[in-house]
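J.: no sequence on this one, just coordinates:
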């Protein structure tokens, strides 16, 4: 098998990783952690979300975070926005890229966004249009593409239809999310073979969760389809409120270790990545669930 020479890892820990943490993470710790991630070699960091604080209290300080982080040249600092109001706040902080989001499942979309899929399209179209007028690139997130906690399996055709609408709006990249971590390698292979008929793979990213321990296996299958962009969170932070016992996002440190062992470049310094992981682990006062951190923690005892 001929693997890609280089893979881009988009660090989503400061947003997708922290948003489900019950204990409030102090602003200064968020800023220090993001600065450590910047020094570790990431080219893309999703630092927060401009969603109303009542929905995600943990990220209520998104504006302050954006104003205080040390922005490193060559790093894209991105944030999630739900609507035009969120976009206006993000633009005020000089965000580099904005991300819009919706689900491939009608039920999940209604519970997560409080709108039907069809009613979500006009809202996102406005955000994408206005973001482009502000000179910002736009990323799309499509959740539950491999399965929904309410509807079960989601048809690949439905995923393709919604994805095409998002690309028609003008998004620059689409991240396909296994939101509750139900995907398996055979399913991923089958879905990607179908999506090749409709979607531009050079503008796709994969967003796997490791609920059942299959995230890295699903990455390998995606690499075979020459997809070279992956979302992940340091230490495997995160999880899904709809999947009991979900263990969080694909761990950045596990992913980087695997890719480097395979001779695939990421541009990330593993030593500095470890430093960033240990820092947020200390802030949260609990061991991070990634395999790499389990090894590191044992070595430090």
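T.: Perfect, I can see it now. Keep in mind the model is a prediction, meaning the values are calculated, not measured. Numbers count the residues shown, from 1 in each chain.
J.: From now on I want contacts and neighbour counts done on CA atoms only, so please keep to that.
T.: OK.
J.: residue ranges of the strands in this structure, please?
T.: 8-11, 44-49, 76-80, 97-103, 137-143, 173-178, 204-208, 229-232 (DSSP state E).
J.: now these as TSV including distance to residue 269 and mean neighbour count?
T.: Shown next, in TSV, are the strands of the chain (distance: least, Cα to Cα, whole Å; neighbours: other Cα atoms under 10 Å):
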stretch	distance to residue 269	mean neighbour count
strand 8-11	12	22
strand 44-49	14	26
strand 76-80	17	25
strand 97-103	24	25
strand 137-143	25	23
strand 173-178	24	24
strand 204-208	22	24
strand 229-232	15	25
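J.: Nearest to residue 298 among these would be which one?
T.: Smallest distance to residue 298 across the strands of the chain (Cα to Cα): 22.9 Å, for strand 229-232.
J.: let's bring in a second model and compare:
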């Protein structure tokens, strides 16, 4: 058992991971407006877009324009996802200072998601990461399906550790462990984190939970208890997983912040400012936030006392 961290960095993934599965095109101005509102909350990392094929992810086709129009705040990083050299070229042209590569701990998911084996994906990432580092960028690695795969079922923790260690070895400063279909429970999350942290320093790990079964906050609490101090989340609980019917998307930033505030863990994020972003994007999408905390606080018209 480790102590809870004194502070946690929240990585806001709503503008990229949250919006990328929206079927209706989200206007450029709305994406820029959302990121600018998030920049005013105290968040230090806001994932701004993805330089991927517009054929496969049409929602991210305007990522260069988004990067050009956002009001970048000093001390805030705006990472973008890049799958290959072409994506990295576009990210460099857009003035990105941090990029991310996206792998999987499941062979079946890797083949269906990025059309190659895990080994092939790592081989593809190697020159991309090397080029990014040589250009002075920082690189983050994502590992999906760390607690289960829609095609294979349970994923061995050792496989997650193997892929995570490979990404770390390529030069990723941080590896985000993603429960892509949101089936994890605290005990399984802890076992997976312990297996990975045997190969990678704990302070180089982040967790990325989806809330399909309502376990994301419980899983995050368990991760915090194992010394994890970086948590991915999406404002208003944006997102979803096309591989899991009924998935409610990423864990909501509001829910994570409420947990951290209640535990006395510093994040630097102001709930009232965060709710401004929640109201904005919920209005754009014309639906209420998935976050229970946001719904409760907006209903009562204010901030939390936690």
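T.: Looks like it arrived, so ask away. These numbers were taken from a predicted model, which means no experiment stands behind them.
J.: one step back: need the strands of the first structure in CSV with distance to residue 19 of the first structure, can you?
T.: Formatted as CSV, these follow (distance: least, Cα to Cα, whole Å):
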stretch, distance to residue 19 of the first structure
strand 8-11, 14
strand 44-49, 9
strand 76-80, 12
strand 97-103, 15
strand 137-143, 16
strand 173-178, 16
strand 204-208, 16
strand 229-232, 14
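J.: Looking at these, spot the one closest to residue 261 of the first structure.
T.: When the strands of the first structure are compared (using Cα to Cα), the closest one is strand 8-11, at 15.5 Å.
J.: Superpose on the second structure and give me the mean offset of that closest one.
T.: Superposed on the second structure, strand 8-11 of the first structure shows a mean distance of 0.3 Å to its aligned residues (mean Cα distance after the TM-score superposition for the first structure).
J.: Which elements pack onto that strand?
T.: In terms of contacts (3 or more Cα pairs under 8 Å, 6 or more residues apart in numbering; DSSP states H and E), strand 8-11 of the first structure is packed against strand 44-49, strand 229-232.
J.: Name all residues that make contact with the closest residue to residue 179 of the first structure other than its chain neighbours.
T.: Distance criterion Cα to Cα, 6 or more residues apart in numbering; nearest residue to residue 179 of the first structure, sequence neighbours excluded, is residue 144 at 5.1 Å. When the contact criterion is Cα atoms under 8 Å, 6 or more residues apart in numbering, the partners of residue 144 of the first structure are 103, 104, 105, 108, 154, 177, 178, 179, 180.
J.: and which of these is nearest residue 114 of the first structure?
T.: Checking the contacts of residue 144 of the first structure against residue 114 of the first structure with Cα to Cα, the nearest one is residue 108 at 9.0 Å.
J.: Which residues lie in contact with that closest one in this structure?
T.: Listed by Cα under 8 Å, 6+ apart, the contact partners of residue 108 of the first structure are 144, 148, 149, 150.
J.: got it, and residue 167 of the second structure?
T.: Here residue 167 of the second structure is in contact with 122, 141, 175 (Cα under 8 Å, 6+ apart).
J.: One more: residue 84 of the first structure?
T.: The neighbourhood of residue 84 of the first structure, defined by Cα under 8 Å, 6+ apart, consists of 123, 126, 127, 130.
J.: corresponding residue for it in the second structure?
T.: The criterion is TM-score structural alignment: under it, residue 84 of the first structure has residue 85 as its aligned partner in the second structure.
J.: any idea how far its match lies from residue 62 of the second structure?
T.: In this view, residue 85 of the second structure and residue 62 of the second structure are 18 Å apart by Cα to Cα, to the nearest Å.
J.: repeat for residue 214 of the second structure
T.: For residue 214 of the second structure, the distance to residue 62 of the second structure - Cα to Cα - is 32 Å.
J.: Which parts of the second structure are helices?
T.: Taking DSSP state H as the test, the helices found in the second structure are 28-39, 63-69, 85-93, 107-114, 118-134, 157-170, 186-197, 216-225, 253-263, 271-285, 292-299.
J.: So which bit of the first structure is the first one matched to?
T.: Mapped onto the first structure using TM-score structural alignment, helix 28-39 of the second structure covers residues 27-38.
J.: Mind listing what's buried along the matching stretch?
T.: For stretch 27-38 of the first structure, a neighbour-count test (16 or more other Cα atoms under 10 Å) marks 27, 30, 31, 32, 33, 34, 35, 36, 37, 38 as buried.
J.: How about stretch 236-244 of the first structure?
T.: 236, 237, 238, 239, 240, 243.
J.: Format the helices of the second structure as a markdown table; extra columns: distance to residue 231 of the second structure.
T.: Rendered in a markdown table, the data for the helices of the second structure read as follows (distance: least, Cα to Cα, whole Å):
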| stretch | distance to residue 231 of the second structure |
| --- | --- |
| helix 28-39 | 16 |
| helix 63-69 | 23 |
| helix 85-93 | 24 |
| helix 107-114 | 23 |
| helix 118-134 | 22 |
| helix 157-170 | 16 |
| helix 186-197 | 13 |
| helix 216-225 | 8 |
| helix 253-263 | 8 |
| helix 271-285 | 16 |
| helix 292-299 | 17 |
